[in-house]
Every structure is written in structure tokens, then in C-alpha cells.
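In: Quick one, what's the 3D model for this:
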Amino acid sequence: MLTAGIDLSADPRKTGVATLAWSGEDATVVELAVGAHDDDALCDVVRRAATTGIDCPVGWPDAFVEYVVAHRAGGHDLVVPETRRPLTYRATDLHVWQRTGVRPLAVSAERIGAAAMRCAALLAMLTRSGTVVDRAGGGPVLEVYPAASLKIWQLPHRGYKGDAPENRATREDLVDQLAIAFPWLDLVGFDRACRDSDDALDAVLCAVVAGLAHHGRCETVPEDLRDTASREGWIVLPLGASDPTRDGTPLPR
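Out: Predicted coordinates for the structure are as follows:
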């Protein structure tokens, strides 16, 4: 069983892609590359995998979309909102923020919006080719947020991105701690790639969460937010080390 992870960037040269092969609950990284996939190749990765985790917003806040549509129509009914939060943060962003203390980037107000535009086009390509896309995470494509997952796993989740010496040191430590926390994850010949590139490491983390979701080891969308999540998207969070799984066994450590 294959799962994939895509650390999506608006710039293909910064997009990391990982594929994991699972045997039971053991996973081995079999492919890992940064900057080697165009949009067609990314769609092929998704089609080959049972589940793919993408580190990128798969939608925009409902309130933001309605605001922009009203503005295009002339803006006669627009009013200054008391707070911009509904325009900048999706329901899932607020849920992750409350659940983990890690605040996702605002897709309608920060540069990650450029990556989300690319993601929307990818999802459209997949849909046209017959792949069922459920933005709420019920299909083969999941929205993943590595920093929040790391926080739940009680692993370093900040300061590991970039090439500054202190960031590289944090990333080295994170990879070391991953090996201890997840002895079932085999990086084989890709250990150095994860240490050298946060894009590669995040792609692996996305593929890991995709695999855990496939095994029923991730949280589900609250029922009252499912309709909203079907449009805005939903960040899939793994169960914590002390959380029970559906079959009553703990998350493997």
C-alpha cells in the first residue's frame, strides 16, 4: 500500500514529493524528490497512492468568497466587518489553532494563497480525470499541516525550516527524534535529503499522516463542521501518542 506526501509550493522548484510503501504498520520511504514534479506528474503521484497528504490549503473561507463575490457585484451590500477573522481563517484553521496552539497561515491574506491557487488547479485536474476529491478529507486527497502534526507528536515543530545554521541544527535534531518516536518509519537512503531540505522532510511527514489516516489513526471532522469543510477544506490531524485509535491500540511509537 502506497501513500504520498506533497509539500506544495507555488514554485515547482520548491515542491517536495514523497512516497511511502506500507507493510502493515511499517512504512518505508521509496521515493523522495524536491523540484522534480510538474502538475501532471503531481497528479500521477496522487493517482498511484491510496492516500495523499498535501501541505497546502485546499479552499478559502466561505465568508471571504462571499465577500469577494459581493465586491465584484458592485459592493453595495458590503459592510466593514467587526473582525477580519472570518475573512482570513477557515473553520479548520481555527480548529487547529485551538486544538494545538499552532496557527495556520491565512490563505486569503498571506502568500500561501499563491500555492492554494496551484492546489485548486491540481484538484480540478484530478476531478476531471475521475479522481474523487473530498475537501473534507474523506477521499484519497487530504489536507495536512506538518507543524500541527509535529506539535501533537510532541516533536520540534518550529524553527526547522530554511538554511540558517540554527534552522539546520533544529532540522537535524527533528530527524533524529523522528527515528526514535517512529521506529516503524524507515528513511533508508533519504535520511540526508530530509536533513538537507525542509521541503523533503515536510513531504515525508505529509505521507506519514496520509498513511495514519488510511489506518484510521487520525481525527475526523466534527459533524457540525462537515458541510463547511466540504467547501473550505479540512486539515487532517493525527491522533496523539496517548489517544486511542479506533481499534483500541495506541499510536505506534
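
In: Going by C-alpha atoms from here, please, whenever you check contacts or count neighbours.
Out: OK.

In: list the contacts for the residue nearest the centre of the chain?
Out: For the chain, V144 is the residue whose C-alpha lies nearest the centre (Cα atoms, centre = their mean; 1.9 Å). Contact analysis of V144 by Cα atoms under 8 Å, 6 or more residues apart in numbering lists 53-56, 206, 209, 235-237.

In: one more to put side by side:
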Amino acid sequence: MLTAGVDLAAESRGTALAVLDWSGTAVTVDVRLGIADADIAAVAPDVERLGIDCAFGWPDDFVSFITRHAAGERVDAGLDGGMAWRRRLSYRATDRATREITGRWPLSVATDRLGLTAMHCAVLLDAVGAALGTPVDRSGGGTAVEVYPGATLRVWDFGTKGYKNDAGIRAMLLARLLERAPWLLLRPEDRRLMEHSDDAFDAVIAALAARAHALGLTHPVPAEYRDQAGREGWIALPVGRLEDLAP
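Out: Down below sits the predicted model:
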């Protein structure tokens, strides 16, 4: 089995791709930074799962809101305009489910800078779908799946405070990761890149989350949200332990 992980940025220069080969008793890793969409799309047909760290869509309520506003229709009918209403516009069903599991809100694709990356993601998903010969199922029913490395690490009982901005903290986190996953083989250059770049680090975690999804070790999409997840996307959060991914 091959799995791949993408830490997507608004521009290719900040985008990282990791490919993990699970075919042996040890897992080999190839991680690269500064990856173009064409490179990601080219990998998609060869992997069992492709985990992408970015929202696959926007909240249904937000889309409806801006559609009414663009058409010159009233947007406040029956709405109180308070925090609960704004939060409903800001967050997807999967964001609320992720908060219930992890205790933290994901970034809002509707109101945060993540929206810039999500625009890139929408274009990337088209390219991936073309490479696969079928449109991407945003609910995670196909090869491509939405993942969230920070939440994945927390679910696996890793502390994540400061790892995005501090290479020293990343190095310690990576050491702990390898203690628990000794089957993960990193070349020295890949280890240095993961310590230097949080994008490269998150790409490897995304590929691990993709493995969890391929093994059925992620929370399923609740039946009542399947249609909505097909439009908004759905974060594949692991269940169980990192150790359960061992080849």
C-alpha cells in the first residue's frame, strides 16, 4: 500500500507532499516541499489514499448566505444576527464534529485566511479528479480524503503546542513520533526537512492519517451528514492509536 499526504498552502512554494510505502515491514518515506498541483495529481492514481490538509468545501449556510446577498435578496429573514448565527455560517458540520472530539475549533474556511488555501484546494481537487477519472467525493468516499494533522496528533496523544512555529519543538515531537512508530524510516534529509518545515512535517502526518482512513480507523461520516459532507467536505479523524497503523 502507498499513501500520500499533502500540506496545502495558497501557493505551491509552501505546499508539501509526502508518500509513504507500506509494502514492507518498515515504512519508507519520501517528502518534498514546493510541490505543484500537477505533481500531486500525478501521484493520486498510484496511492490507496491521498490525505489533503485543507477544507474541501464551504459551509452550506455560508454559501446560501452569500448567494442571497449576491442576488440582492434579504439575508436576515428569521435570523437573530447573533454569535450563534455567525458561527453557523462560519463552520461546517465536520468542524463542529471535530470540536466535539478534540475540544478545539478548526480554522473557519469562511472567515479565516484558510479560505485562500481552500480556493487552491478546489482547483487541486478538480485536477485530482481528472487524474483519477472521476470527481473527488468530498465526504472521503474515494481516494482523496480531507485530513487535519494538528487534530490527528492530538487524537494520538501528542502535544502540539508550538510545533508549527518552533523547529526545536518539532524536532522533539518528531523524536516522540519515531519512538512510537519505529517502523517509520526517515532518510536523514527527510528528517531534517520535517524539523525545518512544519509543512513537510504536516504532510507526513497527513499521509499517516490517510493510512488510518484506508484501514477504516477513522470516525465515519454520520448518516445524517452524508449529503452535506459531499458538498462541505469531511475531516477524517483517526480512532485508536498511531501504533495501529503498523505494517
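
In: returning to that earlier point: now do the same for the residue nearest to the centre of structure 1: its match in structure 2.
Out: Alignment note (TM-score structural alignment): V144 of structure 1 maps to V147 of structure 2.

In: And for A124 of structure 1?
Out: Match for A124 of structure 1 (TM-score structural alignment): D126.

In: name the element that match belongs to?
Out: Assigned by DSSP states H and E, D126 of structure 2 belongs to helix 114-132.

In: What is that helix packed up against?
Out: helix 37-43 (3 or more Cα pairs under 8 Å, 6 or more residues apart in numbering; DSSP states H and E).

In: what's the matching range in structure 1 for the helix it packs on?
Out: Helix 37-43 of structure 2 covers residues 39-45 of structure 1 once aligned (TM-score structural alignment).

In: Spatially nearest residue to the residue lying farthest from the centre of structure 1, not counting backbone neighbours?
Out: Taking Cα atoms, centre = their mean, the residue of structure 1 most remote from its mean C-alpha position is H76, at 37.3 Å. Once flanking residues are discounted, H76 of structure 1 sits nearest to A70: 7.8 Å by Cα to Cα, 6 or more residues apart in numbering.

In: Run a quick neighbour tally on the residue mapped onto the one you found from structure 2.
Out: In structure 2, the residue matched to A70 of structure 1 (TM-score structural alignment) is R68. Residues near R68 of structure 2, counting by other Cα atoms under 10 Å, number 14.

In: And the strands in structure 2?
Out: 2-7, 16-21, 27-33, 49-53, 144-146, 184-185 (DSSP state E).

In: hey, which of those strands is tucked in deepest?
Out: Most buried of those by mean neighbour count (mean count of other Cα atoms under 10 Å) is strand 49-53; its value is a mean of 31.

In: Report all helices and strands that that one contacts.
Out: Using 3+ Cα pairs under 8 Å, 6+ apart: strand 49-53 of structure 2 touches strand 2-7, strand 144-146, helix 198-214.

In: with structure 1 superposed, average distance for the last one?
Out: Okay, so that is helix 198-214 of structure 2. Average distance, helix 198-214 of structure 2 versus aligned residues of structure 1 after superposition (mean Cα distance after the TM-score superposition for structure 1): 0.7 Å.

In: again, but for the first one
Out: After superposition onto structure 1, the mean distance of strand 2-7 of structure 2 to its aligned counterpart is 0.6 Å, using mean Cα distance after the TM-score superposition for structure 1.

In: Just the angle for that strand relative to strand 27-33, thanks.
Out: 30 degrees (axes from the mean of the first three to the mean of the last three Cα atoms, to 10 degrees).

In: Give me the distance from strand 2-7 of structure 2 to the chain's centre.
Out: Computed by Cα atoms, centre = their mean, to the nearest Å, the chain-centroid distance of strand 2-7 of structure 2 equals 10 Å.

In: One more: stretch 6-26 of structure 1?
Out: That offset, for stretch 6-26 of structure 1, works out to 10 Å (Cα atoms, centre = their mean).

In: gap between the two ends of it?
Out: 20 Å (Cα to Cα, to the nearest Å).

In: just stretch 35-55 of structure 2 next, same as before
Out: 18 Å.

In: For it, buried residues please.
Out: Of all the residues in stretch 35-55 of structure 2, those buried under the rule 16 or more other Cα atoms under 10 Å are 35-37, 40-41, 43-45, 47-55.

In: how far does it sit from the chain's center?
Out: On Cα atoms, centre = their mean, the centre of stretch 35-55 of structure 2 falls 11 Å from the chain's centre.
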